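1. Next comes the sequence, and after it the predicted model I'd like to discuss.
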Amino acid sequence: MSSIKKAFLVILLLVVGGEAAVYAQDYSWEDSVYTVQAPEGYVFPMSEDEVVEAATSAPGWDEYADLGFDPDKAIILDDFIRNDGYIPRVSNEVLEERLKAVEGDIPLTFNNNVRMFIDYFSVKKRGYTLEIMQRTNMYFPTFERILNEVGVPEELKYLSIIESALKPVALSRVGAKGLWQFMPATGRSYGLKMNYYVDERMDPEKSTRAAAKYLKYLHDYFGDWELAIAAYNCGPGNIRKAQRRTGKFHFWDIYHKLPRETRGYLPQFVAMLYVLNYTEEHNLFQDNPNYEIPAAEIFVSQSVDLSKLASEIKVCKEDLYLLNPELRLKFVPKSAKNYALNIPAARVENFEENRASILKNVKYTGSRELDGEGMFYHRVRSGDNLGKIARMYGVKIWQIKDWNGLSGSMIRIGQKLRIYGRGYTPSKAKTASSSSSTSSKPKPVSVSTNGTHTVKSGESLYVIAKAYGMTIEQLKSANGLTSSKIRPGQKLKVSKGSTTAKSSNTSNSTSKASASSANMHTVKSGDSLWSIAKKYATTVSQLKKLNNLKSDKLSLGQKLKVK
């Protein structure tokens, strides 16, 4: 066939076959990083028992990183027709221009490292990115609200994708858990509770607030959002070490002295932020997005089996599990006091009107609840091991590991281990108090007459609205609330209602330490300038200045001014 005939045939195919002819070539991954489709059926490791890994550790990354593609050969995309098999080509200049357009408080530096991750998420792992797009509507509204309340950039919401792929139950190999991948010690230091029954690292609301506060602290400490994000991954100690080794202070200047995972962490964040802001430009469409279930809190002081509750209020048990991911065993323990349980907002009124009968039928009757209540410590002695300690208290080895954040079986003499359940005997006073508070009826709301109500523990929007003759929607509208979440101490605008319920004006005086002792800290074992600064909401540099310190070294018993 002559060259003229060949050219005519190609043109004819393009005209007759339309766009299908353009994409008829059978490209493979090795042929082009721009035209390959993600492997069919690819699923990122996301189940509860699997480890969520950074992209640099994900399957196939080494192969991708070694390809040595030439981004300069890319072409600018002007127009395209949506086609699931079409992956647009975008030049470096266009990518850099687009990043500048969405840049806010956090610098979005573009370079080859960022380019590789943009192609990783928009080309090779398109299936994974589509999964992320499916879940963003479930969590981003909560993230945005809390990040704004704490006063940190809204763009930080993309960090949770790099941490957990928006999976509340994500668990890493080293024990980090939840949407924001808190290690046990860091989580506890920011107020997240962890025990046999509950792990608040998996609570979207509480873990996001803790992450926002931690990121705010890191930014206050370093004065730089890129370093704050990197420190969230590897800890501020590794950042300071890299700064000492290089004598420089910006992320890209200390890049090569950072841990390998951290070197990919910030570029991944920038790349994912870019891709999710330009999904259509990369022919990424999610036709089946998931959405947040409108929820409200109810408060219970007894055991509640989520599957039984779901049956009583006529909702899917999977929805209740999704709304309460922090409940590790899918039930509220019998020792609970005013436990905030999330249920679909549309079912709150039905629950409150039938509270007594519903709570009577939803008690947990399985075998996973521990005997006894509360927690005690076991101090490790010579000859102890986890198996011996577990047999001594009638619990499981994995439980002891989980209660104490242990990733292995190594324990040391003198170490204190938390033990819950069997072996614990509550005091008579505690037994009496617990037996006197078994009523399922919530305490009446103390009605205020000045138009402002202060939220108390155990109160929900429903009971507050009812006390003031309002609807939940009226109460939310009056206070600019976008969700039904409220906190003890929060001030709410209410209608100036009846005075049938007397508000208690009694106050208990609390003793305060003397000004001098409140402004001093005595160094204890394990203290560092960083941990002390965090405890007193200050910075390392301020502590050093207050105490005329030339280095970070401390000695036990040393007195430090903190204010």
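-> Received, thanks. Numbering: from 1, shown residues only.

2. From now on I want contacts and neighbour counts done on CA atoms only, so please keep to that.
-> OK.

3. mind listing the helices for the stretch 151-300 of the chain?
-> If DSSP state H, counting those that start in this stretch is used as the criterion, the helices of the stretch 151-300 of the chain fall at 159-164, 184-189, 204-222, 225-234, 236-246, 251-254, 260-277.

4. What ranges does the stretch 351-500 of the chain have for its strands?
-> Counting by DSSP state E, counting those that start in this stretch, the stretch 351-500 of the chain forms strands over residues 375-379, 416-420, 452-454, 491-493, given from the N-terminal end onward.

5. Using TSV, lay out the ones you listed together with mean neighbour count and distance to residue 516.
-> Formatted as TSV, the entries for the strands of the stretch 351-500 of the chain read as follows, by neighbours: other Cα atoms under 10 Å; distance: least, Cα to Cα, whole Å:
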stretch	mean neighbour count	distance to residue 516
strand 375-379	13	33
strand 416-420	20	32
strand 452-454	17	33
strand 491-493	17	33
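
6. so which of the helices of the stretch 151-300 of the chain gets nearest residue 115?
-> Set against residue 115 and scored by Cα to Cα, these come closest in helix 260-277, at 7.4 Å.

7. Next, the contact list for the nearest residue to residue 416 once chain neighbours are set aside, please.
-> Across the structure, with Cα to Cα, 6 or more residues apart in numbering as the measure, the residue nearest residue 416 apart from its sequence neighbours is residue 379 (4.5 Å). The contact partners of residue 379, by Cα atoms under 8 Å, 6 or more residues apart in numbering, come to 413-417.

8. how much space between residue 379 and residue 373?
-> In this structure, residue 379 and residue 373 are separated by 19 Å, where distance is defined by Cα to Cα, to the nearest Å.

9. Counting by contacts, list what whichever strand or helix holds residue 9 packs against.
-> Assigned by DSSP states H and E, residue 9 belongs to helix 3-17. Applying 3 or more Cα pairs under 8 Å, 6 or more residues apart in numbering; DSSP states H and E, we find helix 3-17 packed against helix 19-22.

10. and here's the other structure:
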Amino acid sequence: PAAKPPPPASKPAPQAAKSAPAKPAAKNASSKSSTPRGPRIPESAARRAIASGPTYDETALGADTPELRALAAAERELFPPSQRDLSSPWPEELPFPVAATDDKPRVHASGLPPAPPPSAPPVTSESGKDLAWLATLNLPDLPVRWDGRVVRYLEFFKDDPRGRATFTLWHRRSGRYIAQVRRTLRNKSLPEDLAALAMIESGFTPTARSPVGALGMWQFMAETGKIYGLMQDRWADQRMNVTIATEAAADHLSDLHRRFGSWDLAMAAYNMGYGGVLQAVRRYNTNDYWALSKLEGSLPWETTLYVPKILAAAVVSRNLAAFGFQDVQQDAALEGEEVMVAPGTALATVAQACGTTTKEVEALNTELRASRTPPSTEDWRVLVPAGKAAGCSASLAKARKEAPTEHYTVRFGETLEQVAQARRTTAAKLVDLNAIQPGEVIRGGTVLIVPKMDPNAPAVADAKTDPKKSASNDKPAVIVPQDLFVYPDRKRVFYRVQVADTLKDVATAFKVGTDELRRWNDIDPSARLVEGMTLQVFAPPSCDLSQMVVLGESDVHTIVAGTEEFFRHWEEKGRRRTVVTAKAGETIEQIGRRFGVSPALMERINRRGRRETLSEGERVVVWSPGPSAPLAADAPQLAALAKPPVVPERTPPLDSAPAPSLLPALP
């Protein structure tokens, strides 16, 4: 469900257009509560926006599970492009649960002609099949309209082998959660058959994840989840917690219904975002979902099938025998008892204490991403099989005292190797303890589980993990711009860029502006920071430098770009700068070859094409490898060198006496 307050989300939230809760507005939910099963803390302002406030457009998104992929493939056959202008067969003898409006005038968008009056209601489908059997069905507590799409889905689930296989799997799996879902909907005074929405979204799979990031049985996007108080971090994601996510989905659906007053539109908004539905209603001047679904350009094609699909699933669920699913055995309900577990406890430890399997405990706690309770400062509510809580608590109390681990908060700019070195362990051990995935970036502020160690034991640092050390114990050189910046109340430090750092990340961490960082370091704001760069930062007093890994003035050797010191530095690195006077007709490629310098480097140094013809007397700069200048064979040709290049005057160091400030001192 995507939903965004001011910015609508896709799906359940006020956002774009797409698939149910998941594709909606994103939800990056992170609840202030430290326990996944603790009270959710929804964003009341955002919910008010969804229920009655302004919104904007969003893009449509969709869910993707094995069954839904198969269903999508079948839908391409059921509803081919040539037949997407669907009629609505409503047999006369069938009930019409929603207030019929055919006998009332309809309002159409300006410029759009009204649809021609329907002919006598058919009693057969377009394929010629008898539809009289529909009159015998029990109807769900959602308003059902016998639209052609609804009928096609009913026939698909009843007669098509693919449809039967899909619904069989969904119905079997629903047994694990359907009682809980219906109970939650009932307690919130919502139609219980809205449970069919979870069936269509994920097939009742709590861990379902769509390609666009929608997650859980109700397919919440991160932003929508955040609005409804669903906690999300690397340890736990409440979008996968059936109990809490169902409560959030019920609240979201309630908000959407309050806004639109129609379950058809509420479900459509859950799929494509309430902003998109609002826009369609206003543009085409009708609040009838079924009318909108047949107007060109009004709703995404997926949304025109989404509501009929939910209604069909709800009808089938109420008429299992009529559709031949009466013998499908549902899975046993997954319900358990809560126990309080210490932070950072592995679910394997909980399972052992309860005398059950890790797999069974994990199935009850699908929101725990690392199969371990988060290393927070509070105990975590974990579900265990019914009847196991009492004995489990006693065993866990003993395990708590013997726990060999504790938690550690990663500093901004700190690498996993540095954490491992400081804790006298290995990076591989940390990866195992914290279920760190390949390619996962551990950012500052992340809480990790680490082995316990003597707090008085000094940490061992080496060249690989300590940013203040190099192999030769020399201070690392940092090249800084020629501009001088003076801030009496700030402290200059140097930050080494880590993988995935962005200018905004660094600016936020140091409590400075991105524009300031750009000026201090000659940074292109549109380009990515590269790992290994060293940025100079003038940190304000409000910045807590103890929470980040930085180098101080005394830890580095600062060199101003373009100064004599700058050139000497590179000479010490194995390159020597020489200025050569060219002969008429020479090219920088030819000159570079004499000095063993590549054409590409010569182009970069001299800012001209490698084969461009030079005039007599032109000066060419060469950075030759090694302290000796050109190759011995070419020495005679360098007898006469031009005057040394003019080196810009170096600005005084930061700690020198008063120098004009390019930026005003900040208060």
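-> Looks like it came in fine. Here the structure is a predicted model, which means the values were calculated and not measured.

11. before we move on, the earlier item: tell me which of the strands of the stretch 351-500 of structure 1 approaches residue 235 of structure 1 most closely.
-> Distances from residue 235 of structure 1 to each of the strands of the stretch 351-500 of structure 1 were compared by Cα to Cα, and the smallest falls on strand 416-420, at 25.0 Å.

12. Can you give the contact residues for the closest one?
-> Contacting residues not belonging to strand 416-420 of structure 1 are listed as 196, 370, 373-380, 400, 403-404 [Cα under 8 Å, 6+ apart].

13. returning to what we had before: of all the strands of the stretch 351-500 of structure 1, which one is nearest residue 61 of structure 1?
-> With Cα to Cα, the closest approach to residue 61 of structure 1 among the strands of the stretch 351-500 of structure 1 belongs to strand 416-420: 39.7 Å.

14. And the closest one, how far out from the chain middle?
-> On the basis of Cα atoms, centre = their mean, to the nearest Å, strand 416-420 of structure 1 sits 26 Å off its chain's mean C-alpha point.

15. Mind putting the contacts of residue 379 of structure 1 into JSON lines with distance to residue 322 of structure 1?
-> JSON lines is the format used below for those (distance: Cα to Cα, whole Å):
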{"residue": "413", "distance to residue 322 of structure 1": "41"}
{"residue": "414", "distance to residue 322 of structure 1": "40"}
{"residue": "415", "distance to residue 322 of structure 1": "36"}
{"residue": "416", "distance to residue 322 of structure 1": "34"}
{"residue": "417", "distance to residue 322 of structure 1": "31"}
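
16. Which of those sits closest to residue 298 of structure 1?
-> Compare each of the contacts of residue 379 of structure 1 with residue 298 of structure 1 using Cα to Cα and the shortest gap goes to residue 417, at 33.3 Å.

17. Please determine how far that closest one is located from residue 104 of structure 1.
-> Here the distance between residue 417 of structure 1 and residue 104 of structure 1 works out to 45 Å (Cα to Cα).

18. go on, residue 90 of structure 1?
-> Applying Cα to Cα, the value for residue 90 of structure 1 to residue 104 of structure 1 is 22 Å.

19. ok, and for stretch 126-138 of structure 1, which residues are buried?
-> Using 16 or more other Cα atoms under 10 Å as the test for burial, stretch 126-138 of structure 1 gives 126-136, 138.

20. Could you check what's spatially nearest to residue 181 of structure 1, not counting adjacent residues?
-> In space, residue 181 of structure 1 comes closest to residue 163 once its chain neighbours are excluded; the distance is 6.0 Å by Cα to Cα, 6+ apart.

21. Quick check: that neighbour touching residue 179?
-> Yes - Residue 163 of structure 1 lies in contact with residue 179 (Cα atoms under 8 Å); the separation is 6.8 Å.

22. that older thread, relative to residue 493 of structure 1, which of the helices of the stretch 151-300 of structure 1 is closest?
-> helix 204-222 (22.7 Å).

23. Identify, by residue count, the longest helix of structure 1.
-> The single longest helix within structure 1, with elements called by DSSP state H, is helix 126-150.

24. Show me what residue 322 of structure 2 lines up with in structure 1.
-> With TM-score structural alignment as the criterion, the equivalent of residue 322 of structure 2 in structure 1 is residue 281.

25. How about residue 288 of structure 2?
-> Mapped onto structure 1 by TM-score structural alignment, residue 288 of structure 2 lines up with residue 250.

26. Quick check: the gap between its match and residue 474 of structure 1.
-> Going from residue 250 of structure 1 to residue 474 of structure 1 by Cα to Cα gives 49 Å.

27. For residue 90 and residue 104 of structure 1, indicate the residue with more neighbours.
-> For residue 90 of structure 1 and residue 104, the more surrounded residue by other Cα atoms under 10 Å is residue 90, and the numbers stand at 20 against 12.

28. hang on, isn't that one packed against residue 70?
-> No - contact between residue 90 of structure 1 and residue 70 fails when scored by Cα under 8 Å: they sit 11.9 Å apart.

29. counterpart of residue 378 of structure 2 in structure 1?
-> Looks like residue 378 of structure 2 aligns to residue 337 there (TM-score structural alignment).

30. ok, so what distance separates that match from residue 316 of structure 1?
-> Residue 337 of structure 1 sits 25 Å away from residue 316 of structure 1, taking Cα to Cα as the criterion.

31. quick one, which of these two is more surrounded?
-> The residue with the greater number of neighbours, taking residue 337 of structure 1 and residue 316 and applying other Cα under 10 Å, is residue 337; the counts read 18 against 13.

32. ok, the residue nearest to the more buried one when sequence neighbours are not counted - how many residues close by?
-> Computed as Cα to Cα, 6+ apart, the closest residue to residue 337 of structure 1 that is not its neighbour in sequence is residue 301, at 4.4 Å. The number of residues packed near residue 301 of structure 1 is 22, by other Cα under 10 Å.

33. Please report how far the counterpart of residue 301 of structure 1 in structure 2 lies from residue 237 of structure 2.
-> Under the alignment defined by TM-score structural alignment, residue 301 of structure 1 is paired with residue 342 of structure 2. With distances taken as Cα to Cα, residue 342 of structure 2 is found 18 Å from residue 237 of structure 2.

34. Since that was my last question, I'll sign off now.
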